[in-house]
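S.K.: have a look at this fold, sequence not included:
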C-alpha cells in the first residue's frame, strides 16, 4: 500500500510519524511491524469521513508533537467500481467526503500546527485516474489486490 510506503520512507529517514487507519487490527499489525524495524511510528484509529474523528486525530497529533507539525500527508481516497448510472447520492456523498472534504478539513485543522513548526508542508496523494483514463479492467484488477 502507498500509505505504508510513505510511512516507511519518512520513518526510514528519521522522522517521527503518526499515522491512522480505520481498523484497529490493521493499525496494530502495522505498528508492530514498524516497531520491529526500529521506526518511530505511532497511530490512531480514525475514519476520516467523520469530522469528530478528524478533530480527535489532530488533537492527538498536536499533543504528541508539542503543538507543531512539519508534514501533513493527505493520502486517503476511495474508488468507484460502479457504472455512473448506478451511483447513488449516498455514494457521491461518501466519495466527496472521503476524497475531498476530509483532506480539506485536515489541512484546516493542521494549519496552526504547521505554522508553529515554522516549516510546515502539506503533501496530497492522488490517483493517476485524475489525469489519465483508466480502464475498467485495470480498476477491477486493483480492486482484487
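M.R.: Looks like it arrived, so ask away. Values in this document were obtained by computation on a predicted structure and should not be read as measured data. Numbers count the residues shown, from 1 in each chain.
S.K.: going by C-alpha atoms from here, please, whenever you check contacts or count neighbours.
M.R.: Noted.
S.K.: show me what the helix ranked longest in the chain is packed against.
M.R.: Determined from DSSP state H, the single longest helix within the chain is helix 102-117. Judged by 3 or more Cα pairs under 8 Å, 6 or more residues apart in numbering; DSSP states H and E, helix 102-117 is in contact with helix 51-64, strand 71-74.
S.K.: show me what the longest one is packed against.
M.R.: Meaning helix 51-64. Counting contacts by 3+ Cα pairs under 8 Å, 6+ apart, helix 51-64 is packed against helix 102-117.
S.K.: can you give the contact residues for the helix it packs on?
M.R.: 48-51, 54-55, 58, 62, 67-72, 74, 76, 120-122 (Cα atoms under 8 Å, 6 or more residues apart in numbering).
S.K.: about what we covered before: out of the helices and strands packed on helix 102-117, indicate the one that is most buried.
M.R.: Among the helices and strands packed on helix 102-117, strand 71-74 has the highest mean neighbour count (mean count of other Cα atoms under 10 Å), at a mean of 18.
S.K.: buried residues, the helix or strand that comes right after that strand. List them.
M.R.: Helices and strands here follow DSSP states H and E; after strand 71-74, the next one along the chain is helix 89-96. Within helix 89-96, the residues scored as buried using 16 or more other Cα atoms under 10 Å are residue 95.
S.K.: alongside the first one, take a look at this:
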C-alpha cells in the first residue's frame, strides 16, 4: 500500500463521531456489540432492565475510554421504548446513525404447550420491540443521512430445532421485517440488515441448555 493511503484496520473502519443505540447491551451478544462499536469510535447508548448491572458495565466502559451511556428500559413495554428513543434523541441531537435491535428472549416448550402468555411475551420482546423501536427511530436515522438498522435474528429462523417453534417464529418475523424495511426505507438512506447467529456462549444459551436437559 502506497504512502499516504489508509493502512490500518482502525482507520479503515473508524466510526468516530457516529452515534449508535444498542438494546440489551450489558451482557451476551449485546455487550460484545457495544464494545465493538465503541472500540471503533462510535458514541453509544445502551439499555438494560437492571440498574446495578448497567452501572457496572458503564464503569467498565469508562475505564476503557469508551463513550457509552445507558438507561434502564424493558423493551417489552411500549412506554419504555418511547422513553428510550426520547433519551437517544436528546443525547444525539436528533440524529442516529446505527440502531441495533439486539434484545431477545426464549421459552422452550413443545408446540402444543405454549400458552397465550408465552406468545404475548415472546412477540412483545423479540418482535414488537424491534419493530416499534425502528418506527420510533426512523426520523433520527433519516436525519443522520446514513442510517443503519441491525436486527439480531437466529439460525432457528431458517432451521428447525426441538422446542423452538415460538422463538423461531418471532425470529422469522424479524427476517421478513428486515426485507421490507430495507426496501421501504432505502429512499431515506436507511439500510436494514439481519444477523442470524447460531449457538453462542451467552446467558441465554445457558438457560436454553438447562431447559433442554430437564
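M.R.: It's in. Because the structure is predicted, anything quoted here is derived from the model rather than measured.
S.K.: circling back to that earlier point, in JSON lines, list the helices and strands packed on helix 102-117 of structure 1 along with distance to residue 115 of structure 1.
M.R.: JSON lines is the format used below for these (distance: least, Cα to Cα, whole Å):
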{"stretch": "helix 51-64", "distance to residue 115 of structure 1": "12"}
{"stretch": "strand 71-74", "distance to residue 115 of structure 1": "11"}
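S.K.: among the ones you listed, which is nearest residue 8 of structure 1?
M.R.: Shortest distance between residue 8 of structure 1 and those, using Cα to Cα, is found for strand 71-74: 13.0 Å.
S.K.: can you name the residues of structure 2 that that closest one overlays?
M.R.: Using TM-score structural alignment, strand 71-74 of structure 1 lines up with residues 98-101 of structure 2.
S.K.: relative to helix 129-144, how tilted is the helix ranked longest in structure 2?
M.R.: Counting residues, the longest helix in structure 2 under DSSP H turns out to be helix 165-184. With axes from the mean of the first three to the mean of the last three Cα atoms, to 10 degrees defining the directions, helix 165-184 of structure 2 sits at 20 degrees from helix 129-144.
S.K.: list the buried residues for the helix or strand harbouring residue 26 of structure 1?
M.R.: Using DSSP H and E, residue 26 of structure 1 maps to helix 24-36. Buried residues in helix 24-36 of structure 1, defined by neighbour count with 16+ other Cα under 10 Å: 27-28, 30-31, 34.
S.K.: what's that helix in contact with?
M.R.: 8, 20-21, 40-45.
S.K.: again, only this time at 10 Å
M.R.: 4, 7-8, 11-12, 19-21, 37-46 (Cα atoms under 10 Å, 6 or more residues apart in numbering).
S.K.: any of these buried? List them.
M.R.: Of the contacts of helix 24-36 of structure 1, these count as buried by 16+ other Cα under 10 Å: 7-8, 11, 19-21, 39-46.
S.K.: and the spatially most distant residue from the centre of structure 1, how far from residue 92 of structure 1?
M.R.: Most distant from the centre of structure 1: residue 85, at 28.8 Å, with distances by Cα atoms, centre = their mean. Counting by Cα to Cα, to the nearest Å, the separation of residue 85 of structure 1 from residue 92 of structure 1 is 12 Å.
S.K.: not counting its neighbours along the chain, what's nearest the equivalent of residue 80 of structure 2 over in structure 1?
M.R.: Aligning on TM-score structural alignment places residue 80 of structure 2 opposite residue 53 in structure 1. Among residues not flanking residue 53 of structure 1 along the chain, residue 46 sits closest, at 5.7 Å (Cα to Cα, 6 or more residues apart in numbering).
S.K.: quick one: residues contacting that neighbour.
M.R.: So residue 46 of structure 1 contacts 19-24, 27, 52-57 (Cα under 10 Å, 6+ apart).
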